[in-house]
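>>> coordinates for the following, if possible.
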Amino acid sequence: MRYFAMVAAGATLWGFWPLFLRPAGLSGAQNALLALLTMALPAPFFLRRKSLSDRRATVALVIMGVADAINVALVFAAVKRGPVAIAVLTHYLAPLLVALSAPWIIGERRSMRALIGAPLTSLGLTLLIWRPGADFSGWTAVLGGASAFFFAVTVFAAKTAARAWSPLGVTSVHAAVSVLTLLLLFGRDALPPLEVPVLWVLAGGVLCGLAGNILFNMGLRRIPTSATGALTYLEPLTATFLGWLVFQEALGPWGLFGGALVLAVGVWVATEPQILDSPLPLISGTS
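Have a look, this model is predicted:
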């Protein structure tokens, strides 16, 4: 169960990002660049010949970096266009995509609990963040849904990259690729001003980005992808409760019920006996 706990802890740390991003007041692209740059700092120490010689794992790592940058760009575009609830809900179609496609893409045993749990967690997330009377934007939904696709790609790519790269290597090297991709996508707009808020976002990069992703990738190496998808819902769950606790955002009875549903389904999926006992041949040879 410790690997499930690692993935859960990593996703929970991602949910702390609002504590660092909101006070900084930087643009989405600037925040993304700073976060990924912090994660990429250890990358030069992990460019080893042994890891690079596994072409499949290295290609997967590059794909992960590009997909993560596009994922971030689409998420921030969706949030900027608004409403935020639509952006978040469509972005978190990713765990459902992961649960449905894992048996075909990487040959994992099908998890019935994950297939049942994915729509239930989507319902719980809807109750958690939906606000009555909120507008609907078709373009926001398209951008959020597209980001979900690229987020799912990063999960599968990370799983394959872990064949030859350590969790810190996966985290830092993919982030370096993401930084380059963001600079190509946004150019100078991604460069933040040299002011105090930059240091605050960098601190978030250490806690939420570097530590969160290392824990997530350590656990991801040893648990089925379908269970990973269910546990990633801890990110919006954490962010929402922090918004209520720190930023005085409204959270009514239905929101509390939705949060409890997300948490309960995540535990239910992660404790499925078939998942706990199933071998993971694709990652058994990781270094």
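>>> from now on I want contacts and neighbour counts done on CA atoms only, so please keep to that.
Fine.
>>> Ala87 against Trp139, yeah?
No - in this structure, Ala87 is not within contact of Trp139 by CA atoms under 8 Å, at 9.5 Å.
>>> next, show the common contact partners of those two.
Shared contacts of Ala87 and Trp139, defined by CA atoms under 8 Å, 6 or more residues apart in numbering, are found at Ala78.
>>> so these two - more neighbours on which side?
Neighbour comparison, Ala87 and Trp139: the larger count goes to Ala87, with 28 against 15 (by other CA atoms under 10 Å).
>>> pull the contacting residues for the more buried one.
Contacts of Ala87 by CA under 8 Å, 6+ apart are 75, 78-79, 140-141, 143-144.
>>> so how far is Ser137 from it?
9 Å (CA to CA, to the nearest Å).
>>> before we move on, what about Val201?
For Val201, the distance to Ser137 equals 29 Å [CA to CA].
>>> more neighbours: which of these two?
Neighbours were counted for Val201 and for Ser137 using other CA under 10 Å; Val201 has more, 28 against 14.
>>> mind checking which helix or strand that one is in?
For Val201, the element it lies in under DSSP states H and E is helix 196-204.
>>> elements contacting that helix?
In terms of contacts (3 or more CA pairs under 8 Å, 6 or more residues apart in numbering; DSSP states H and E), helix 196-204 is packed against helix 17-24, helix 28-40.
>>> just say helix, strand or coil for Ala250.
coil (DSSP: H, G, I helix; E, B strand; the rest coil).
>>> the nearest residue in space to it that is not next to it in sequence: how many residues sit nearby?
Nearest non-adjacent residue to Ala250, counting by CA to CA, 6 or more residues apart in numbering: Trp244, 6.0 Å away. Other residues within reach of Trp244, judged by other CA under 10 Å, total 14.
>>> quick one: the nearest residue to Trp14 once chain neighbours are set aside from Pro18, how far?
Nearest residue to Trp14, sequence neighbours excluded (CA to CA, 6+ apart): Cys208, at 5.0 Å. Going from Cys208 to Pro18 by CA to CA gives 10 Å.
>>> here is a second sequence; please produce its structure as well for comparison:
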Amino acid sequence: MRSQGSFQRDFWFIVAASVAWGTVGVANQAIYAHTATNALSLAFFRLAIAAPLFLIACLRLLGRRFLSIKLRDLGVMVLMGAMQALYQASYSAAIAYSGVTISTLIALCVAPIIVVLCSTFLMHERPTRSTLLALLCAFFGTILLVVSRTDPQQGNFSLVGIGLALLSATGYAAFILFGRLFTTSYHSVQINFVAFGTGALILLAFALPGGLVATYPTGDWLLLFYLGSIPTALAYGLFQAGMRSVSATAASIITLFEPLTAALLAWLLFHEQLGPFGILGGLLLVGALLLLAYKK
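Here you go, the predicted model:
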């Protein structure tokens, strides 16, 4: 059984990963300002840059042992890569149909609910009262935060868009749940090398028909390397390591710290106003984190 010290360490690993993910929007926005690229191209390069970084980490930390993966487990890791690609591709497509607001709300808020249901009924991880309260705080906090930052006229209730956003949430939740299965059996970099290598290949297949954008100024290549190394390779490595002693349910809730980070960066860098609802949403998210961090 994991000690409280191990839980605290792993908890903050996942918080750090969520903060890193919150910088993705700012980096993407900077690239869009200089280059006529598209979401699938950016998603592909994120994963394509991260995969060799995971390989280097595997060779340094595990040596040849990184190849010691059971065939059945290898299949699940490949499936994790497919779920990561599904999450990225479906979310990008959902925005085209339903706009940012609806797509983001569904993708971010539905995923923890899927994780809670699957963890409870399939993996027998019974959430505590404090975890459920944290889920409610994070759920409503995310809604307030996202709605306060987005023009309501940007979205519409397209059934296709809603379906794609639900598919995105399902892919994200499945990635978390499958990853939880291997936390004690394999190193986090080992899991992610297989998953992100697979995801990059799948996203490449999606991006090529629509036109893969591979020409960027030097500054944007540096931003792409940042996207692949920090909020992808480092963040997912920390996230996977953090799930050693943090339940899948708690991990999925902690990841909702991502929109709060994005909102704070937008406020600091682009002077976007949060408004009273955004501030309330941020406070609810912080409250959810505190409930999880100091639960008994």
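>>> ok so, going back, need the counterpart of the residue nearest to Trp14 of structure 1 in structure 2.
Aligning on TM-score structural alignment places Cys208 of structure 1 opposite Pro231 in structure 2.
>>> could you do Ile129 of structure 1 as well?
Checking with TM-score structural alignment, Ile129 of structure 1 has Val146 as its match.
>>> its match touches Leu105, doesn't it?
Yes - with contact defined as CA under 8 Å, Val146 of structure 2 counts as touching Leu105 (7.0 Å).
>>> my guess is Gln190 of structure 2 meets Phe54, correct?
Yes - under the criterion of CA under 8 Å, Gln190 of structure 2 makes contact with Phe54 at 7.3 Å.
>>> mind giving me the packing neighbours of the biggest helix by length in structure 1?
Across structure 1, the helix with the greatest residue count (assigned by DSSP state H) is helix 55-81. Using 3+ CA pairs under 8 Å, 6+ apart, the elements in contact with helix 55-81 of structure 1 are helix 28-40, helix 49-52, helix 84-91, helix 138-161, helix 167-186.
>>> buried set for it?
For helix 55-81 of structure 1, burial by neighbour count (16 or more other CA atoms under 10 Å) applies to 57-58, 60-79, 81.
>>> and Leu53 of structure 2, how many neighbours?
When neighbours are counted by other CA under 10 Å, Leu53 of structure 2 registers 19.
>>> map it onto structure 1.
With TM-score structural alignment as the criterion, Leu53 of structure 2 pairs with Pro42.
>>> hmm, back to that, so what's the match of Ile129 of structure 1 up against?
101, 104-105, 259, 278.
>>> among the residues you listed, which recur in structure 1?
Among those, the ones still in contact in structure 1 (both residues aligned by TM-score structural alignment, their matches' CA atoms under 8 Å) are 101, 278.
>>> just flag the most distant two among the contacts of Val146 of structure 2.
Greatest spatial distance in those: Thr104 and Gly278, 15.0 Å, computed using CA to CA.
>>> what about the closest residue to Pro44 of structure 1 other than its chain neighbours, distance to Leu61 of structure 1?
Nearest residue to Pro44 of structure 1, sequence neighbours excluded (CA to CA, 6+ apart): Val173, at 7.9 Å. Val173 of structure 1 sits 7 Å away from Leu61 of structure 1, going by CA to CA.
>>> next: His91 of structure 1.
22 Å.
>>> do the same with Val75 of structure 1
21 Å.
>>> and if you look at Arg48 of structure 1?
Arg48 of structure 1 is 14 Å from Leu61 of structure 1, by CA to CA.
>>> contacting residues for Gly287 of structure 2?
Gly287 of structure 2 neighbours (CA under 8 Å, 6+ apart): 134, 137.
>>> secondary structure element holding it?
Going by DSSP H and E, Gly287 of structure 2 is in helix 275-293.
>>> list the buried residues in that helix.
277-289, 291-293.
>>> need the max-distance pair from those residues.
Farthest pair in the buried residues of helix 275-293 of structure 2, by CA to CA: Phe277 and Ala293, 24.3 Å.
>>> related to what we said a few turns ago, the match of Cys208 of structure 1: what's it in contact with?
So Pro231 of structure 2 contacts 17, 20-21, 23-24 (CA under 8 Å, 6+ apart).
>>> on that earlier part again, single out the most deeply packed of the helices and strands packed on helix 196-204 of structure 1.
Mean neighbour count (mean count of other CA atoms under 10 Å) peaks for helix 28-40 among those, with a mean of 24.
>>> which other helices and strands contact that helix?
helix 55-81, helix 167-186, helix 196-204.
>>> could you dump those into a markdown table with distance to Leu123 of structure 1 added?
Formatted as a markdown table, the helices and strands packed on helix 28-40 of structure 1 follow (distance: least, CA to CA, whole Å):
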| stretch | distance to Leu123 of structure 1 |
| --- | --- |
| helix 55-81 | 20 |
| helix 167-186 | 31 |
| helix 196-204 | 29 |
